[in-house]
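[1] build the 3D model from these lines:
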Amino acid sequence: MLEPEPVDLLDVIAFIRVVETGSIANAAARLGIVKSIVSRRVSRLEAVLGAQLLTRTPRGTRLTDIGREYHAHAAAGLSQLESAQEVVSKSTSEISGQLRIQVPAAFGEFLLAPLLAEFALLYPLIQFDVRFTDRQVDMVAEAYDLAIWPGAVPDSILITRKFAKVRWAVVASPAYLDARGRPAVPADLAAHDTILYALDPGRWRFQGREGWEHVRMNSRFCTDNGQMLLAAARAG
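    Reported below is the predicted structural model:
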């Protein structure tokens, strides 16, 4: 069995507008096209369907019995299409949905938290799920939309943006320096107790007059939390 010839949606719309407005001239004015195009579209629709949908008279048009039945279904279908378009238009014009975010604890608490609070006020249709963790999460497996990481991103399939530079500094509490002495050159750090961030490989790099110098750190305190790093340093 041969498949029926598909109808042109524009032809169907032209037919529906003729019925709604009562004449081809009125439909043409509503659609913003000339009468001949509307008439041609309706005639083409009738030819494809193999049925006369309208009876043309000097006073306008009148639906045939089959035309009345076809119009009822076609108008309902067009209304559904228009409703679907409104749904898409609304979803693209209004920012909504769930946003799942991972940020390092210290960065999130001091910098991102107030910004996200302001953002939530601006977009009340967004549901936020913000996790403060210093580990590198699996974006796909854990269903995160956005993650903020320091350093390189190992997964090349992710869309990445560099939005800030991180400046590193070697610091110590006065109590620690009083007890252990003040290092004069980077190599002296190898003899000191250092606090390492969990993602830190433990090999620090310093730039001097003769180029880069690498020092393997001796650490007995490692953590993946920025607040713990700060507390340990302050404690000496």
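[2] use CA for all of it now, contacts and neighbours both
    Fine.
[3] strands of this protein, start to end?
    54-57, 60-63, 97-103, 126-132, 146-147, 193-197, 203-208, 211-216, 218-223 (DSSP state E).
[4] so who does the residue nearest the centre of the chain touch?
    Per Cα atoms, centre = their mean, the C-alpha nearest to the average position across the chain is that of D145, at 7.3 Å. Contacts for D145 (Cα atoms under 8 Å, 6 or more residues apart in numbering) come out as L99, R100, I101, M139.
[5] looking at these, spot the one nearest Y176.
    Using Cα to Cα, I101 comes nearest to Y176 of those, at 36.9 Å.
[6] give the contact list for that closest one.
    The contact partners of I101, taken as Cα under 8 Å, 6+ apart, are F128, D129, V130, R131, Y144, D145, L146, A147.
[7] ok, how many other residues are close to the third one?
    By other Cα atoms under 10 Å, the residues close to V130 number 17.
[8] please name the nearest non-neighbouring residue to it.
    Distances taken as Cα to Cα, 6 or more residues apart in numbering put I101 closest to V130, at 4.7 Å, once the chain neighbours are dropped.
[9] could you check how far the one you found is from R41?
    52 Å (Cα to Cα, to the nearest Å).
[10] now swap in T21 and tell me
    Using Cα to Cα, we find T21 at a distance of 16 Å from R41.
[11] between the two, who's got more neighbours?
    Ranked by neighbour count (other Cα under 10 Å), T21 and R41 place R41 first, with 20 against 16.
[12] distance to R56 added to the contacts of I101, as TSV?
    Shown next, in TSV, are these (distance: Cα to Cα, whole Å):
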residue	distance to R56
F128	59
D129	62
V130	65
R131	68
Y144	61
D145	58
L146	61
A147	65
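[13] now restrict those residues to buried residues only.
    Buried members of the contacts of I101, counted by 16 or more other Cα atoms under 10 Å: V130, Y144, A147.
[14] from those, pick the one nearest A169.
    Closest approach to A169 among those (Cα to Cα): A147, at 24.2 Å.
[15] excluding its backbone neighbours, what's nearest that closest one?
    Spatial nearest neighbour of A147, excluding adjacent residues (Cα to Cα, 6+ apart): Q102 at 4.6 Å.
[16] could you also give me the structure for this next sequence, so I can compare it with the first?
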Amino acid sequence: MTDISDLVVYVRVVDQGSLSAAGRELRMSPAVVSHRLQRLEARLGVRLLNRTTRKVHTTEEGEIYYGHCLRILEEVEKAEQALTESRENPSGLLKITAPVSFGRRYLAPLIPDFVKAYPEVEPRLHLTESLVNLVEDGFDLAIRVGRMEDSSLMARKLAKDHRYICASPEYLEKHGTPKIPQDLLDHNCLLLRFPGSRQFKWRLVEDGVSHFLAVKGDLDTNNSDVLLDWALSGCGIVMKSQWEVGEHIKSGELIPFLEEYVPQDNVVAALYPQGKHVPPKLRVFIDFLVERISHPVPWE
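    Purely as a prediction, here's the structure:
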């Protein structure tokens, strides 16, 4: 394949009418310019220029080739300009994945305001309870809620994820309130199960040590909103984030307990693939989330 820089040399020589003039413009010696032209002609197998002592003239083939070179270099310039503009101006598709409940409550309502601020960015919001592989599935950003495990992804913390173990007053009146974590084993715990989830084992902290308690219950689902509805209906005990149950605890519909045993190292975070350059569309969206979610946290 022809080196694009050889095309630049050829066009400059034709435009200037001499090797030395083109060399001065390109900051090359006439010998280097001549060598580049010879290499180009050898690759093409045709003579492009007729050379005299002071001037060069295109052959018939050279004139045809010159026209094509101008169009090619113009397209290259347009492509580079487009990349420059995309680096400076947020634009293009932005594929986002988030948990269903969090995405519906706190992310989806923000999207219209973001689009108003950045009309050339086109968000595509995918809500799922499954963990999506950002690189393999072509996503720009994932909102994750939980503990941030070691990952090859970059992470930007948006907020703390305060957790509660709670149940309705009706359930606790009928079955009693657990006093220590082990008491949960004798209660009906409402379980969130989906591929990759570990939440059927509740992580609790006792004397500074984390324990995974294999709680049981007769109801489980892969939808966190359903789980909350069951808890509000008095079906059992649930472990939930503040952004899910805060309003219900405040109203008295749910009663928290065992608070000293619930670890508080979970976070809401924006995760994105590592790279030297973060696209403007992604950078401004993350900054937008920090502004709208982190200060102040809407569910506190």
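[17] what sits against T194 of structure 1?
    Taking Cα under 8 Å, 6+ apart, we find T194 of structure 1 in contact with M217, N218, S219, R220, F221.
[18] try it again at 10 Å.
    Applying Cα atoms under 10 Å, 6 or more residues apart in numbering to T194 of structure 1 gives the contacts V170, V171, A172, G202, M217, N218, S219, R220, F221, C222, A232, A233.
[19] out of these, the closest to Q85 of structure 1 would be?
    Nearest to Q85 of structure 1 among the contacts of T194 of structure 1 is C222, at 54.6 Å by Cα to Cα.
[20] mind listing what's buried in stretch 199-206 of structure 1?
    Buried residues in stretch 199-206 of structure 1, defined by neighbour count with 16+ other Cα under 10 Å: G202.
[21] contacts for it?
    Outside stretch 199-206 of structure 1, the residues within contact range by Cα under 10 Å, 6+ apart are 134-136, 150-151, 170, 185-187, 189-190, 194-196, 212-219, 222-224.
[22] go with 8 Å
    With contact meaning Cα under 8 Å, 6+ apart, stretch 199-206 of structure 1 is reached by R135, P186, L196, W212, E213, H214, V215, R216, M217, N218, S219, D224.
[23] returning to what we had before: need the counterpart of the residue nearest to A147 of structure 1 in structure 2.
    Alignment note: Q102 of structure 1 maps to T97 in structure 2; criterion TM-score structural alignment.
[24] so its match is in contact with L127, correct?
    Yes: the pair T97 of structure 2 and L127 passes the contact test of Cα atoms under 8 Å, sitting 5.7 Å apart.
[25] out of those two, which sits in the more crowded spot?
    In this view T97 of structure 2 and L127 are compared by other Cα under 10 Å, and T97 has more residues nearby, 25 against 18.
[26] quick one: contacts for that one?
    Contact analysis of T97 of structure 2 by Cα under 8 Å, 6+ apart lists L125, H126, L127, T128, V132, F139, L141, A142, I143.
[27] please apply the same query to K157 of structure 2.
    Contacts of K157 of structure 2 by Cα under 8 Å, 6+ apart are V267, V268, A269, A270.
[28] nearest spatial neighbour of the third one, chain-adjacent residues omitted?
    By that I understand A269 of structure 2. Counting by Cα to Cα, 6+ apart, A269 of structure 2 lies nearest to K157, which is 4.3 Å off, once chain neighbours are set aside.
[29] quick check: buried residues in the longest helix seen in structure 1?
    Scanning structure 1 for the helix with the most residues, using DSSP state H, yields helix 65-93. Buried residues in helix 65-93 of structure 1, counted by 16+ other Cα under 10 Å: G67, Y70, H71, A74, A75.
[30] how far away is the residue nearest to the centre of structure 1 from S93 of structure 1?
    Distance, D145 of structure 1 to S93 of structure 1, using Cα to Cα: 20 Å.
[31] on that earlier part again, in CSV: the contacts of T194 of structure 1, plus distance to A120 of structure 1.
    Converted to CSV, the contacts of T194 of structure 1 look like this (distance: Cα to Cα, whole Å):
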residue, distance to A120 of structure 1
V170, 36
V171, 36
A172, 38
G202, 38
M217, 42
N218, 43
S219, 41
R220, 41
F221, 37
C222, 35
A232, 34
A233, 34
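[32] burial of Y106 of structure 2, as a residue count?
    Here the count is done by other Cα under 10 Å, and Y106 of structure 2 has 16 residues near it.
[33] can you find the partner of it in structure 1?
    Here Y106 of structure 2 is matched to L111 in structure 1, going by TM-score structural alignment.
[34] tell me how far its match lies from H214 of structure 1.
    Distance from L111 of structure 1 to H214 of structure 1, by Cα to Cα: 31 Å.
[35] repeat that for H71 of structure 1.
    Distance, H71 of structure 1 to H214 of structure 1, using Cα to Cα: 80 Å.
[36] what sits against Q127 of structure 1?
    S96, G97, Q98, L99.
[37] adding distance to A84 of structure 1, write the strands of structure 1 out as CSV.
    Converted to CSV, the strands of structure 1 look like this (distance: least, Cα to Cα, whole Å):
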stretch, distance to A84 of structure 1
strand 54-57, 28
strand 60-63, 28
strand 97-103, 18
strand 126-132, 22
strand 146-147, 29
strand 193-197, 51
strand 203-208, 57
strand 211-216, 61
strand 218-223, 51
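[38] nearest to D8 of structure 1 among those would be which one?
    With Cα to Cα as the measure, strand 54-57 is the member of the strands of structure 1 nearest D8 of structure 1 (17.4 Å).
[39] so which residues make contact with the closest one?
    For strand 54-57 of structure 1, contacts defined as Cα under 8 Å, 6+ apart pick out T61, R62, L63, T64, G67.
[40] now the residues you listed in TSV, with distance to G50 of structure 1?
    Shown next, in TSV, are those (distance: Cα to Cα, whole Å):
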residue	distance to G50 of structure 1
T61	19
R62	18
L63	15
T64	13
G67	11
